[in-house]
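Trainee: Let's see this in three dimensions:
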Amino acid sequence: MSRSWAPLPVLAVAHLAGAAALAWIVRSSLDFGAPGRRLLLAYLLPYAVTYAVMASCALRTGREGRLWAREEWRLHWTALCLAPVLSAAAAPLFERTLGLDRLTAVSAGAAIGCGALATTATLVVSLRVMYAREVLKRAAPARVTATPPHLARLLAAHRTPHTARRTHRNGTRLSAGPGPDRPRRPSGPARPPRHRPRPERNPMADASDLPPHDDTEEDPRTARSPADPTGAAGDTAAAEPPAVAEPAPASAVREAPGNDAERAAAPPAGGGRPLTAGVAMLATAVAVVSVLVGGLLMAVGLTGHVFGAWRSPESLTPGLIGAGMLGTAPGLFAVSRARAWHEVRSLVLPLVVVLVGLFAVSLLNAGHLYIARGGSVVPVLFSLGWLCVLGVLCVFALVALAWQYFAPAQPSGPRTATLPGWSKPALAVLGSAWLGIGAGLLTRPGFWAAFVPWSTSRADAQALGVWALALGVGVLGALAEDDLTRTGAALIALPCTAVTVAVVLACRASAVHWHSGPALSLVCMVGGLLFAGASGRVLLTRTSPARP
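Mentor: Model prediction:
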């Protein structure tokens, strides 16, 4: 981690933007007389103290050479400079959507800006630590367990006579006994065994008074090289202990400029393109957000209340969106355990489709968001967070995906667990069904919304279309991989998503027109997801090699 996430140009731009926003806050607060001046003083005094502490700590750690600590302080320093920018942008928004007076809106914007940017800085620091761990983990090659030399010599000395093989002093290989494929001992007079005189030891002598062990007699089990059949050079090599390289400290690994671990990941054992740390971080971050936000949307939807970023006629659509997010979280958590890109792309590519699609749907229907139409505080803040988080994750996903395809690739190994023949037509039909209904809802929501067996708005239809499109891409991608070992993460997400969707449909069954054809089709498609995921996990367990 030698490169900074907050270089000096970024810090300078943050200072300029923060100064301009701070000037606007000062001018807006002074327009309200004594109440405004008191609120301004209560804002500027802790802000100035915090700024002084962060600036001094960042400069001090930089002078001391503690680059990792300096980077953390610089990230918090940059976020503090950008806090007035968020406050100045949020004040008019709160004034319009929540119906607040200007002084209250400015105060609320100032408080929310500082809190939100402080939390963001903490998250960025945590992501930097996670990124460093992922880079080091993926740069290190797979560990190979080897027997230490002293244990190998000890095991060789205690072998049974039927398996021990020895070497005569003239280089002839000997065995424990004669046999049809074993050479006999060379003829000649037997040599008497050597008896080395042992020095007398004083039981009360100190360990430093004992004579050193200088026995240079050759071990008959030591193998000689062809260039040195007599073993003359073996004494010198044995007398000199091999140099042991001291492990580099953790700070050198993290802060050394141009670290090789930061540039390239170790190639996977089965070939292919190595999984980059950015994709693993993206999957983990989206999984955490999916558990929190998806669990909230699903829980509120199960109670029959409408809650989301935009207005919906039924609570079923936000509940299904939350169910999809919650169901894919276990598969996303499993992405970080993979080493190769082909093992997770059947899940990561649908993830990118969902992020980009939901962000595009939110922008296309920006007029229907609570942040634009107004409402109570909780939906307005949720819609604001929904838009901001989706935008950040969307950019992160596109950058991580481009970075993944720039990674050097090796020839992929052979497929070890191909899909059974009977499953391929069913997967093709299932994936095409999800892909077709998703593309229709996304491109022509006015027409295809009539095929949804409950009431939906335009934004609801397009959001459901994004999820259906992603499911179709995932199923068809698994079919194109034609290898169960390459779809492990997707096989975790498919049945979990089917179960969560089925729970929402069962709990909100009164809102669904079950006597219609689209409802029957939906049941078959959800059941297909469950059967495909469960059967794939069973087949993968049966075909996987047994672990020692």
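Trainee: make it CA atoms for all contacts and neighbour counts henceforth
Mentor: OK.
Trainee: How far away from the center of its chain is the lengthiest helix in the chain?
Mentor: Using DSSP state H, we find that the single longest helix of the chain is helix 102-139. Distance of helix 102-139 from the chain centroid (C-alpha atoms, centre = their mean, to the nearest Å) equals 18 Å.
Trainee: Tell me which other helices or strands that helix touches.
Mentor: Counting by 3 or more C-alpha pairs under 8 Å, 6 or more residues apart in numbering; DSSP states H and E, the packing neighbours recorded for helix 102-139 are helix 8-30, helix 33-63, helix 67-97, helix 260-263, helix 277-289.
Trainee: Tell me the helix or strand right after it.
Mentor: helix 149-157 (DSSP states H and E).
Trainee: Check which element follows that next one along the chain.
Mentor: strand 165-167.
Trainee: re the thing from before, mind checking which of the helices and strands packed on helix 102-139 is nearest residue 154?
Mentor: Closest to residue 154 of those is helix 260-263 (C-alpha to C-alpha; 36.5 Å).
Trainee: Could you list the buried residues of that closest one?
Mentor: Using 16 or more other C-alpha atoms under 10 Å as the test for burial, helix 260-263 gives 261, 262.
Trainee: what do you get for stretch 385-402?
Mentor: By 16+ other C-alpha under 10 Å, the buried positions in stretch 385-402 come out as 386, 387, 390, 391, 393, 394, 396, 397, 400, 401.
Trainee: if I pick the nearest residue to the fourth one once chain neighbours are set aside, what's in contact with it?
Mentor: Taking C-alpha to C-alpha, 6 or more residues apart in numbering, and ignoring the residues beside it in sequence, residue 391 has residue 359 as its nearest neighbour in space, at 6.3 Å. Contact analysis of residue 359 by C-alpha atoms under 8 Å, 6 or more residues apart in numbering lists 387, 390, 391, 394.
Trainee: And this one, please, so the two structures can be compared:
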Amino acid sequence: MASILVFMAGTQLYVLTEYTDRFFSWTINPPLTAAFLGASYWASFLLEFLASRKRTWAESRIAVAPVLTFTTLTLIVTLLHLDKFHLDTSAHEPITIFATWAWIIVYAVVPPLMFAVLLFQTRLPGADVPRGEPLPIWMRGLLGFHGTVMVLLGLAFFVAPTAVAPIWPWTLTALTGRAVGAWLLGLGIAALQVVWENDWARVQIALVSYLGLGVLHLIAMMRYLGLFNWSQARSWLYLIFILSIFAVGLYGTLRARQVVPTALPEAS
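Mentor: The predicted structure is shown next:
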């Protein structure tokens, strides 16, 4: 159910990118920001859907901390900027009002529910399956770099979005800056958790999601190429960063398919 809601949010933003005034909870400009958020939602959908199909906690927990972080921060963003949301029934269509209230309800319910599930899971008896083949050092180093950059940048955007906005390659408001920051924090935590797990079987689904993230963001860039100022270093740095996400995701996805997952212990 959760993955379906994530997919729907991604569709609103990545497909109906230029119609957020009607089909989303708040109006997003420029549309590249909506595409960025939509790409992140769809990549998260991959992560959550694949996690739901795993048999062990060790192989599925890679989805929990990033999603819990993102949903909690997004609830805070919503409350901080509630005046920007489409809640005025006299100014918006019923479908717009419905989308807005659905957003508010989902983000009010999901964080405490996920925290309860996490608490329940950590109290269950048992131990993780032993780690199998580790990731190469260069890959852990690059993912560690990705994660650190995204977490630090996400924190900066969340705390002081207007002050940090000039370093971003396109225009962000306080609301969209914090929304982007919430995603950066969630994605950064996911990348750092991959480094910590350091096992192909445990991080396979995260690498598939990472590949999807890179592909979707590259497509978003191509859709709105004119919004980038290529005479500025920040546009090139953004492109290089996204390309590196794509490269790590592609290599990791292909390599993980070759690794035999650690077998579950037989019942005695």
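Trainee: Do you know the score for how well these two fit?
Mentor: The TM-score (TM-score structural alignment, normalised by the length of structure 2) is 0.89; 260 aligned residues with a C-alpha RMSD of 2.1 Å.
Trainee: Give the equivalent position in structure 2 for the residue nearest to residue 391 of structure 1.
Mentor: Under the alignment (TM-score structural alignment), residue 359 of structure 1 pairs with residue 75 in structure 2.
Trainee: Spatially, which two of the buried residues of stretch 385-402 of structure 1 are the most separated?
Mentor: The widest separation within the buried residues of stretch 385-402 of structure 1, taken as C-alpha to C-alpha, falls between 386 and 401 and amounts to 21.9 Å.
Trainee: Residue in structure 1 paired with residue 112 of structure 2?
Mentor: Per TM-score structural alignment, residue 112 of structure 2 is aligned with residue 395.
Trainee: Centre of the chain to the helix or strand hosting its match, how far?
Mentor: Secondary structure assignment for residue 395 of structure 1, by DSSP H and E: helix 377-406. Computed by C-alpha atoms, centre = their mean, the chain-centroid distance of helix 377-406 of structure 1 equals 16 Å.
Trainee: Then stretch 229-240 of structure 2?
Mentor: Once both centres are worked out by C-alpha atoms, centre = their mean, stretch 229-240 of structure 2 turns out to sit 22 Å from its chain's centre.
Trainee: quick one: buried residues of that stretch?
Mentor: Here stretch 229-240 of structure 2 shows 234, 235, 239 as buried, counting by 16+ other C-alpha under 10 Å.
Trainee: a markdown table please, covering these and showing distance to residue 87 of structure 2 and secondary structure.
Mentor: As requested, the buried residues of stretch 229-240 of structure 2 are exported to a markdown table (distance: C-alpha to C-alpha, whole Å; DSSP: H, G, I helix; E, B strand; the rest coil):
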| residue | distance to residue 87 of structure 2 | secondary structure |
| --- | --- | --- |
| 234 | 35 | helix |
| 235 | 35 | helix |
| 239 | 36 | helix |
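Trainee: Stretch 78-86 of structure 1 corresponds to what range in structure 2?
Mentor: Under TM-score structural alignment, there's no match for stretch 78-86 of structure 1.
Trainee: in that stretch, what's buried?
Mentor: Using 16+ other C-alpha under 10 Å as the test for burial, stretch 78-86 of structure 1 gives 78, 79, 80, 81, 82, 83, 84, 85, 86.
Trainee: Equivalent analysis for stretch 502-516 of structure 1, please.
Mentor: By neighbour count on 16+ other C-alpha under 10 Å, the buried set for stretch 502-516 of structure 1 is 502, 503, 504, 505, 508, 511, 512.
Trainee: whereabouts in structure 2 does that stretch align?
Mentor: Going by TM-score structural alignment: stretch 502-516 of structure 1 matches residues 218-232.
Trainee: From residue 320 of structure 1, how far out is the closest residue to residue 131 of structure 1 other than its chain neighbours?
Mentor: Sequence neighbours aside, residue 277 is the residue nearest to residue 131 of structure 1 in space, at 6.3 Å (criterion: C-alpha to C-alpha, 6+ apart). According to C-alpha to C-alpha, to the nearest Å, residue 277 of structure 1 and residue 320 of structure 1 sit 31 Å apart.
Trainee: Near the nearest residue to residue 175 of structure 1 once chain neighbours are set aside, how many residues? Count them for me, please.
Mentor: Spatial nearest neighbour of residue 175 of structure 1, excluding adjacent residues (C-alpha to C-alpha, 6+ apart): residue 165 at 4.9 Å. Residues lying near residue 165 of structure 1 (other C-alpha atoms under 10 Å) number 16.
Trainee: thinking residue 165 of structure 1 is in contact with residue 173, fair?
Mentor: Yes - Residue 165 of structure 1 lies in contact with residue 173 (C-alpha atoms under 8 Å); the separation is 7.3 Å.
Trainee: who touches the residue nearest to residue 131 of structure 1 in this structure?
Mentor: Contacts of residue 277 of structure 1 (C-alpha under 8 Å, 6+ apart): 131, 134, 135, 138.
Trainee: To which residue of structure 2 is it aligned?
Mentor: Using TM-score structural alignment, residue 277 of structure 1 lacks an equivalent in structure 2.
Trainee: Could you dump the contacts of residue 277 of structure 1 into TSV with neighbour count and distance to residue 236 of structure 1 added?
Mentor: Below are the contacts of residue 277 of structure 1 laid out as TSV (neighbours: other C-alpha atoms under 10 Å; distance: C-alpha to C-alpha, whole Å):
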residue	neighbour count	distance to residue 236 of structure 1
131	18	47
134	20	44
135	22	42
138	23	40
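Trainee: biggest separation within these, which pair?
Mentor: Maximum pairwise distance in the contacts of residue 277 of structure 1, criterion C-alpha to C-alpha, is 10.5 Å, between 131 and 138.
Trainee: Can you get me a residue count around the spatially closest residue to residue 317 of structure 1 that is not a sequence neighbour?
Mentor: With sequence-adjacent residues excluded and distances taken as C-alpha to C-alpha, 6+ apart, residue 317 of structure 1 is closest to residue 460, at 6.4 Å. Using other C-alpha under 10 Å, residue 460 of structure 1 has 26 neighbouring residues.
Trainee: if I read this right, residue 460 of structure 1 contacts residue 315, doesn't it?
Mentor: No - with contact defined as C-alpha under 8 Å, residue 460 of structure 1 does not reach residue 315; the gap is 10.5 Å.
Trainee: mind listing the strands in the stretch 1-150 of structure 2 by residue range?
Mentor: For the stretch 1-150 of structure 2, applying DSSP state E, counting those that start in this stretch gives no strands.
Trainee: What's the end-to-end length of stretch 215-231 of structure 2?
Mentor: One end of stretch 215-231 of structure 2 to the other measures 24 Å (C-alpha to C-alpha).
Trainee: got a list of contacts for that stretch?
Mentor: Contact partners of stretch 215-231 of structure 2, identified using C-alpha under 8 Å, 6+ apart, comprise 32, 35-36, 39, 43, 169-170, 235-236, 239, 242-243, 246.
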